[in-house]
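Visitor: okay, sequence plus prediction incoming.
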Amino acid sequence: MKYRDHRVALVVPCHNEGITIYNTVTSFKEAMPELELYVFDNSSKDNTSEEARRAGAEVIFVKTPGKGNVVRRIFADVDADIYVMTDGDDTYEAAAVKKLVDKLIDDKLDMVVGCRKVAPEIAELAYRSGHQWGNKMLTGTVMKIFGGQFTDMLSGYRVFSRRYAKSFPALAQGFETETELTVHALELRMPYGEVMTEYSERPEGSESKLSTYKDGFRILNMIVRLFMREKPVVFFGIIASLFALLSMLFGMPVIDEFLETGLVPRLPTALLAASLMMIAIACLFAGLVLDGITTSRQEIKRLFYLNTHKS
């Protein structure tokens, strides 16, 4: 078992998980006794920290709310060769942890995602209404924009290499962090993989912190922001094309009339068309300038990634 030659840390972001955090930590510890155990308590108001300590984990408190803020602290505070991240709600398959870690090591990957596989009879219990459809839609959108072959982009069960963890900027604040985790791997062209894992319903008395519409829109907003930040030429090129098209729609009749009569009777329309074309040109130049900045930023991140000791 190659993972025994590495420091492997279990990192669990959680908020008000109570008894489920105890079950989560103990099940992972049973599946892989070599794990170093860390629970990041995101301002819980229940006995989460006590249950985590009872399970044998070191508890680190994160006062700033939001899973993305917790992930930032995880990668900053934990020093390990391999990071196993899972949610604290006891829904992910702890027994699959060795498969994920072994795949990371054997295939020389930087990230392995535990794709959720749900038995049909418990699908309605494991997911809220619309969650599966929303996951497929958001994952498909990211794959169309950034490429890649992820099938469950929003899974909270992942394994990372050290150089992934130490090169990840962690700018997201909430549940949109999974999107940022995925795009970071795609933009640096890191090797990644997936492993199918069982996903079960939440234990009785445990409630999901994910808001279907609020967090869905936050994830979609993150996708748009990453699209603008990582592919500015394409993003602003689309906007420039739309403004240029509107400019031509308004301007062509004015130009035709001028060619026929030598007059411009519809001056406001002519000014609108000219203004729209100027906006289109400005958007195009903005995309070109930002592309140079993005390229430099990606080069710096890539060099930092390569300079980080690989586990």
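Guide: All right, it came through fine. Numbering: from 1, shown residues only.

Visitor: could you use CA atoms for every contact and neighbour count after this?
Guide: Noted.

Visitor: buried residues in the helix or strand harbouring L226?
Guide: Assigning secondary structure by DSSP states H and E places L226 in helix 212-230. For helix 212-230, burial by neighbour count (16 or more other Cα atoms under 10 Å) applies to 216, 218-220, 222-223, 226-230.

Visitor: again with stretch 286-295
Guide: 286-288, 290-291, 294.

Visitor: tell me which two in those residues are the farthest apart.
Guide: A286 and T294 (11.9 Å; Cα to Cα).

Visitor: quick one, helices of the stretch 1-150 of the chain?
Guide: Counting by DSSP state H, counting those that start in this stretch, the stretch 1-150 of the chain has helices at residues 19-31, 48-54, 67-77, 97-106, 123-126, 131-146.

Visitor: distance to A280 and mean neighbour count added to these, as a markdown table?
Guide: Below are the helices of the stretch 1-150 of the chain laid out as a markdown table (distance: least, Cα to Cα, whole Å; neighbours: other Cα atoms under 10 Å):
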| stretch | distance to A280 | mean neighbour count |
| --- | --- | --- |
| helix 19-31 | 52 | 21 |
| helix 48-54 | 53 | 21 |
| helix 67-77 | 35 | 20 |
| helix 97-106 | 45 | 19 |
| helix 123-126 | 47 | 16 |
| helix 131-146 | 22 | 16 |
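
Visitor: mind putting these into TSV with distance to M190?
Guide: Shown next, in TSV, are the helices of the stretch 1-150 of the chain (distance: least, Cα to Cα, whole Å):
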stretch	distance to M190
helix 19-31	27
helix 48-54	33
helix 67-77	17
helix 97-106	12
helix 123-126	31
helix 131-146	13
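
Visitor: tell me which of these sits nearest to T269.
Guide: Between the helices of the stretch 1-150 of the chain, helix 131-146 lies closest to T269; by Cα to Cα that is 35.4 Å.

Visitor: let me see the contact set for Y157.
Guide: 84-87, 92, 113-115 (Cα atoms under 8 Å, 6 or more residues apart in numbering).

Visitor: out of the helices of the stretch 1-150 of the chain, flag the one nearest I281.
Guide: It's helix 131-146; of the helices of the stretch 1-150 of the chain, that one is closest to I281 (Cα to Cα) at 23.1 Å.

Visitor: just the angle for the closest one relative to helix 212-230, thanks.
Guide: If you take axes from the mean of the first three to the mean of the last three Cα atoms, to 10 degrees, helix 131-146 sits at 10 degrees to helix 212-230.

Visitor: and here's the other structure:
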Amino acid sequence: MQNNDRRVSVVIPAKNEAASIGAVVGQLAQLPMVRELIVVDDGSTDATAEVAAQAGAEVVRHPYSKGNGAAIKSGARKASGEILVFMDGDGQHRSEDVARLLERLEAGCDMVVGARQRGGQANHHRGLANAFYNRLASWMVGQPVRDLTSGFRAVWRDKFLRFLYLLPNGFSYPTTITMAFFRAGYSVVYEPIDVRQRLPGTASHIRLVKDGVRFLLIIFKIGTLYSPLKLFFPISLGFFFTGLGYYLHTYISAGRFTNMSALLFITSVLVFLIGLVSEQITTLIYRDTDA
């Protein structure tokens, strides 16, 4: 079945994007496969909602800013299409790439992510950070993850809604939904895309230091969400071998077993047991998904 035979809903989270949202909506409205255009105005203080509505989008308004993830959840609940396409409202994503994502989805995939090519990151520091997240996620899932934080993706709505309660309200929703799909055994593929420079008058809402700390916390969330033992077991081994090394040192130098060695060994066991319990809880979270 061709993708224009299905109802495709495009969801665009937007905050203070009045300078770009009209052009974004206008370009998407010309695509024959798009049947529903939803812009979620996340507490904008400019004319984002008015410009989006004039361009032909259905607008969902938040009375105050709740976060990018919260806007995604509001749009997903409002959408009625079988397929959801998520895009940014700053003009970076190309409307002509939507068809490519939909073709991959219709070919038998569960989620298709637009993977930004080298040079498509906002800046050098963001590029390095995203490369680190991609490597970590690839190790966690055992599959190559080419763009963990991309906000441009197409997904089957019924599958996406199953994980809605897991999504945070902030900027880490792409990370969370990607890991959740991998954990549930769904097929996630990446389609290479080029991104435009931000349109004049638009700016990233991500702050390097503040959101950098949040992304570090996301790393730990990834581990506990996907496979806790992959995170806790290496830490447990670290404590164990540190304790073993310290014990050998004290045994050779003083001929005794110290309290510090005992503490390190006990910590190793406790960390492992916490990881084991977390693994069982994670299994329960995904028990109702059909892989």
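Guide: Great, that's in hand. Remember, predicted model here, so these are calculated numbers, not experimental data.

Visitor: pick out the residue closest to the middle of structure 1.
Guide: T179 (1.8 Å; Cα atoms, centre = their mean).

Visitor: how about the secondary structure of the aligned partner of that one in structure 2?
Guide: Superposed on structure 2 with TM-score structural alignment, T179 of structure 1 falls opposite T175. Classification of T175 of structure 2 using DSSP: H, G, I helix; E, B strand; the rest coil returns helix.

Visitor: S43 of structure 1: how many residues sit nearby?
Guide: Residues near S43 of structure 1, counting by other Cα atoms under 10 Å, number 17.

Visitor: next up, the contacts around it.
Guide: 15-16, 61-65.

Visitor: distance of it relative to A9 of structure 1?
Guide: 22 Å (Cα to Cα, to the nearest Å).

Visitor: same question for N307 of structure 1.
Guide: N307 of structure 1 sits 21 Å away from A9 of structure 1, going by Cα to Cα.

Visitor: so which of the two has more stuff around it?
Guide: When neighbours are counted by other Cα under 10 Å, N307 of structure 1 and A9 differ, and A9 comes out ahead with 20 against 11.

Visitor: got a list of what the nearest residue to the more buried one once chain neighbours are set aside touches?
Guide: Closest residue to A9 of structure 1 in three dimensions, ignoring its sequence neighbours and counting by Cα to Cα, 6 or more residues apart in numbering: E36, at 4.5 Å. Contacts for E36 of structure 1 were tallied using Cα under 8 Å, 6+ apart; they are 7-10, 57.

Visitor: equivalent analysis for S172 of structure 2, please.
Guide: 69, 149, 215, 218.

Visitor: and for D291 of structure 1?
Guide: Contacts of D291 of structure 1 by Cα under 8 Å, 6+ apart are 230-233.

Visitor: map it across to structure 2 for me.
Guide: By TM-score structural alignment, D291 of structure 1 lines up with E279.

Visitor: so its match, which of the three states?
Guide: Applying three-state DSSP: E279 of structure 2 is helix.

Visitor: now the strands for the stretch 151-291 of structure 2?
Guide: 153-156, 188-193 (DSSP state E, counting those that start in this stretch).

Visitor: most packed of those?
Guide: Mean neighbour counts were taken over these using mean count of other Cα atoms under 10 Å, and the top value, a mean of 24, falls to strand 153-156.

Visitor: quick one: that strand to structure 1 mean distance?
Guide: Mean deviation of strand 153-156 of structure 2 relative to structure 1 after superposition (mean Cα distance after the TM-score superposition for structure 1): 0.6 Å.

Visitor: my guess is L220 of structure 1 contacts T139. True?
Guide: No: if you go by Cα atoms under 8 Å, L220 of structure 1 and T139 don't touch, sitting 10.2 Å apart.

Visitor: what about the residue nearest to V24 of structure 2 when sequence neighbours are not counted, distance to F181 of structure 2?
Guide: Of all residues not flanking V24 of structure 2 in the chain, G91 sits nearest, at 5.9 Å (Cα to Cα, 6+ apart). Using Cα to Cα, we find G91 of structure 2 at a distance of 27 Å from F181 of structure 2.

Visitor: equivalent analysis for K73 of structure 2, please.
Guide: Taken as Cα to Cα, the span from K73 of structure 2 to F181 of structure 2 is 16 Å.

Visitor: could you do L167 of structure 2 as well?
Guide: Taken as Cα to Cα, the span from L167 of structure 2 to F181 of structure 2 is 12 Å.

Visitor: who has more neighbours, these two?
Guide: The neighbour comparison of L167 of structure 2 against F181 (other Cα under 10 Å) goes to F181, with 22 against 19.

Visitor: which residues does that one contact?
Guide: By Cα under 8 Å, 6+ apart, the neighbours of F181 of structure 2 are 187-188.

Visitor: likewise the one 5 residues further on?
Guide: When contacts are counted by Cα under 8 Å, 6+ apart, Y186 of structure 2 is found next to 109-111, 291.

Visitor: ChimeraX command for the buried members of these?
Guide: Those of the contacts of Y186 of structure 2 that meet the burial criterion (16+ other Cα under 10 Å) are gathered into one ChimeraX selection, given here:
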select :109,110,111
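
Visitor: mind checking which of the contacts of Y186 of structure 2 are in strands?
Guide: M111 (DSSP state E).

Visitor: for the contacts of Y186 of structure 2, which one is nearest S204 of structure 2?
Guide: M111 (25.2 Å).

Visitor: wait, what's in contact with the closest one?
Guide: M111 of structure 2 sits in contact with 105, 153-156, 186-189, where contact means Cα under 8 Å, 6+ apart.

Visitor: grab the nearest non-local neighbour of the alignment partner in structure 1 of L237 of structure 2.
Guide: Correspondence of L237 of structure 2 to structure 1, assessed by TM-score structural alignment: S241. Leaving aside its sequence neighbours, S241 of structure 1 sits nearest to A280 (Cα to Cα, 6+ apart; 6.7 Å).
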